[in-house]
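Engineer: below are the sequence and a predicted model; questions follow.
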Amino acid sequence: MAKHSWHVVAVTFLTGWHPAGANGAQLEMPAESKAVFQLTEPLASYTLPLGPFRDGGIPGKTLEGRVTKTAWKTENPIRSTMDLLVPLRDQLESQGFAVLFACESFECGGFDFRFATPVLPEPEMHIDLGDYRYLTAEKGEKAVTLLISRSSTAGFVQVIEVDATGVTNGAEPSSETASPALPQPIQTPFTAQTPTPSAEPLKGDKLLTGGSTILDGLEFPSGSTTLPDKTYPSLDELAGWLKSNPKLKIAVVGHTDASGGLDVNIAISKKRAGSVRQYLIEKHGVSAAQVEAEGAGYLAPIASNLTEEGRRANRRVEVMVTSTQFQP
């Protein structure tokens, strides 16, 4: 295992940030680490994952109490996620916490597991969907989950802590506390970008002459591959156009930013495109033979992946005509 120097920090069971020796679990983080995000909810619920993603969900146990979410970033590259996990796991076990569940990326359930459990947003918490580790530990009415991943230049640790001590139904949130003034990023859902600043309705002639068109107004909640059940004008218009031209065929193509591995991003983008296809077929009765769903992952960016604005623009769904002969 790679050698690191470590410094002691206390996790925040009921008491916020503390020096070593305070009550609660004591976790040592690498000395080059820094806390980049923290959010404390005096009274909330959190479901502890107790198994991998299967049959549409993650088995778990829900606790109610003080929930604290913290993201740590170590600026130096790490050899493996195991290098970060092992010292933290050993510390928890030495303090009486029992490990209830632990897994590694694909054995956890890959992107399905990651999207079914809370994850703090980029860039404070980065997840490589092909290289992450998860751990759930419990001690009495206190519990900790660790989510660990890395990029080519940094390591990332998410710590979620729950203290259910003394919580009863109907209890009022405590007013004492407070987390330090760390950055609190806005968790923005995926929203498909418009091809131009003015949001014009989708027009069939643009598809016939313009190659591909970005579908406007598609909203996937953070981490989801399913469209919420609502109305999407761009898809409604596309459906009408397809039904008026039943011999025409199209491909709906999902795109992602460059976070994570290619295979996983292709799978995610294809699932999102599949949700659009399903909307056209189920909501409007478009022929299934007219629409195919594909995923390009991060292979066709329209903006830089080095900025959040660029990554947001790259997360989109496009439509293109695949018919090579068509008479209106």
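Structural biologist: Structure received.

Engineer: please count neighbours and contacts with C-alpha atoms only from this point.
Structural biologist: Fine.

Engineer: where along the protein do the strands fall?
Structural biologist: Using DSSP state E, the strands assigned to the chain run over residues 6-10, 26-30, 33-49, 60-74, 98-104, 132-139, 142-150, 155-163, 190-191, 212-214, 219-220, 250-255, 291-295, 316-321.

Engineer: could those strands go into TSV alongside mean neighbour count and distance to residue 309?
Structural biologist: Below are the strands of the chain laid out as TSV (neighbours: other Cα atoms under 10 Å; distance: least, Cα to Cα, whole Å):
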stretch	mean neighbour count	distance to residue 309
strand 6-10	16	33
strand 26-30	20	31
strand 33-49	19	20
strand 60-74	20	21
strand 98-104	18	30
strand 132-139	22	25
strand 142-150	24	22
strand 155-163	25	22
strand 190-191	20	12
strand 212-214	19	16
strand 219-220	18	16
strand 250-255	25	15
strand 291-295	21	21
strand 316-321	23	13
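
Engineer: same list (those) but as TSV, adding distance to residue 241.
Structural biologist: Shown next, in TSV, are those (distance: least, Cα to Cα, whole Å):
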stretch	distance to residue 241
strand 6-10	59
strand 26-30	57
strand 33-49	44
strand 60-74	45
strand 98-104	45
strand 132-139	43
strand 142-150	44
strand 155-163	46
strand 190-191	23
strand 212-214	14
strand 219-220	22
strand 250-255	11
strand 291-295	12
strand 316-321	12
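
Engineer: let's bring in a second one:
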Amino acid sequence: MVTLQQGLKFLIIMMLLMKGMAGAFADAIEPTSDIDGSADNPLIKRYDGSFIVSYETFSYTDFTVPLGALKRDPDTEKRDASNNSVYAPEKTLDIEGMLTRIAYVLPPERSPLEVLRNYQDEIEKAKGELLFQCKSEECGGDATRSSAGGGGDMSLAMIFFREGDLKDEAFSNGACALTPAIKDQRFFSAKIPASDGDTYVTVQTYTMLDDLYCKALNGRTIAIVHVVEPKSRDKKMVVVGATEMASSISTQGSISLYGIYFDTDKSDLKPESEPTLKEIAGLLALDEKLAVLIVGHTDNEGKFAYNLDLSSKRAAAVKKALVTTYKIKAERLATSGAGMMAPVASNDDEEGRAKNRRVALVKLN
């Protein structure tokens, strides 16, 4: 039997261990300089006296610009990977280009509204155009969350990134700024025209709330700035040819293809898919007796049933294109969706998830 004294001793040891584990990370501190390797985007100045606490650039990526408030998905049972009810802006603009994400900690006693208005002044100076703005609950979703949390409603910040996407160390100034409970949320999206293409900017400001590991920044205003600049995409992907497809199917019975493109959560084929579709048609022309099963695969983002249905629709879209555009006989093509059931890589990071999003051809006869 465990005595009271033994129980208290065990409790003290566990508390010390937990404290030691937390101590392995650096708590937030009052920033006095920008983090290493960071810099303002030349198009958007910072608020005087603020410091960069999180910084990330993407040489080429896609980005969703909210043009309306978040609305709950009509399928009220739909959940994201963190078991939140799914929300999305009622109107968006999907763009691609070079993305810079910067998180600033503002000086004390600066309100989210004051900071937002200063950023709007910069947009006006650049002869830009405000596309959408909102505050607090008007923005839709959970206005008390930033990018972290599960089991509730999605927040505005979750449209852009999630806690698991961040490179900032736990309890660092960057992680504290991007993942806390929040209040007094403000937001706008804008466009800055230029001769070489439009630049899009989003600014989200809020008061962060955290009196534990992030208490050094508790009550401070945070500004999250996204800048997406026009940039031509490097076209370096090698399209898998019909002969290579035939070889793989002959020796392995199947081949996975990554040249079939869809927008997130959609089953409409993108124009960039045409080279690979053409090679699939070439494969089937090489052997007129060959029949294949087209299998759609997804990553594990979202609910199982939803991904299963989405992957089935994507496989059907590939078949439809082959039949209607390339005149392949429908009876030579079967379709199925595997959803997230057959990963070829870990779903714990974007690199792995990208490998899992694919279309496979499986030999039928």
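Structural biologist: Ah, there it is. Bear in mind the structure is a predicted one, so any value in this text is a computation, not a measurement.

Engineer: got a TM-score for the pair?
Structural biologist: Put the two chains on top of each other and the TM-score (TM-score structural alignment, normalised by the length of the first structure) is 0.47; 202 aligned residues with a Cα RMSD of 5.1 Å.

Engineer: got the angle for the longest helix along the first structure vs strand 316-321?
Structural biologist: Counting by DSSP state H, the longest helix found in the first structure is helix 262-284. Angle, helix 262-284 of the first structure to strand 316-321, by axes from the mean of the first three to the mean of the last three Cα atoms, to 10 degrees: 70 degrees.

Engineer: show me what helix 262-284 of the first structure is packed up against.
Structural biologist: Applying 3 or more Cα pairs under 8 Å, 6 or more residues apart in numbering; DSSP states H and E, one finds that helix 262-284 of the first structure contacts helix 110-116, helix 233-244, strand 250-255, strand 291-295.

Engineer: so which of these gets nearest residue 160 of the first structure?
Structural biologist: Smallest distance to residue 160 of the first structure across these (Cα to Cα): 14.3 Å, for helix 110-116.

Engineer: list the buried residues of the closest one.
Structural biologist: Under the neighbour-count criterion of 16 or more other Cα atoms under 10 Å, helix 110-116 of the first structure has 110, 111, 112, 113, 114, 115, 116 buried.

Engineer: stretch 358-365 of the second structure too?
Structural biologist: Buried residues in stretch 358-365 of the second structure, defined by neighbour count with 16+ other Cα under 10 Å: 358, 359, 360, 361, 362, 363.

Engineer: same check, this time on stretch 238-254 of the first structure
Structural biologist: 238, 239, 241, 242, 248, 249, 250, 251, 252, 253, 254.

Engineer: a markdown table for the residues you listed, including distance to residue 45 of the first structure?
Structural biologist: Shown next, in a markdown table, are those (distance: Cα to Cα, whole Å):
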| residue | distance to residue 45 of the first structure |
| --- | --- |
| 238 | 41 |
| 239 | 41 |
| 241 | 46 |
| 242 | 45 |
| 248 | 50 |
| 249 | 47 |
| 250 | 44 |
| 251 | 41 |
| 252 | 38 |
| 253 | 37 |
| 254 | 34 |
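
Engineer: that older thread, want to try a markdown table for the helices and strands packed on helix 262-284 of the first structure, with distance to residue 273 of the first structure as columns?
Structural biologist: Formatted as a markdown table, these follow (distance: least, Cα to Cα, whole Å):
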| stretch | distance to residue 273 of the first structure |
| --- | --- |
| helix 110-116 | 16 |
| helix 233-244 | 12 |
| strand 250-255 | 5 |
| strand 291-295 | 5 |
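
Engineer: who wins for proximity to residue 99 of the first structure among the ones you listed?
Structural biologist: helix 110-116 (18.3 Å).

Engineer: who are the packing partners of that closest one?
Structural biologist: Using 3+ Cα pairs under 8 Å, 6+ apart, helix 110-116 of the first structure sits against helix 262-284.
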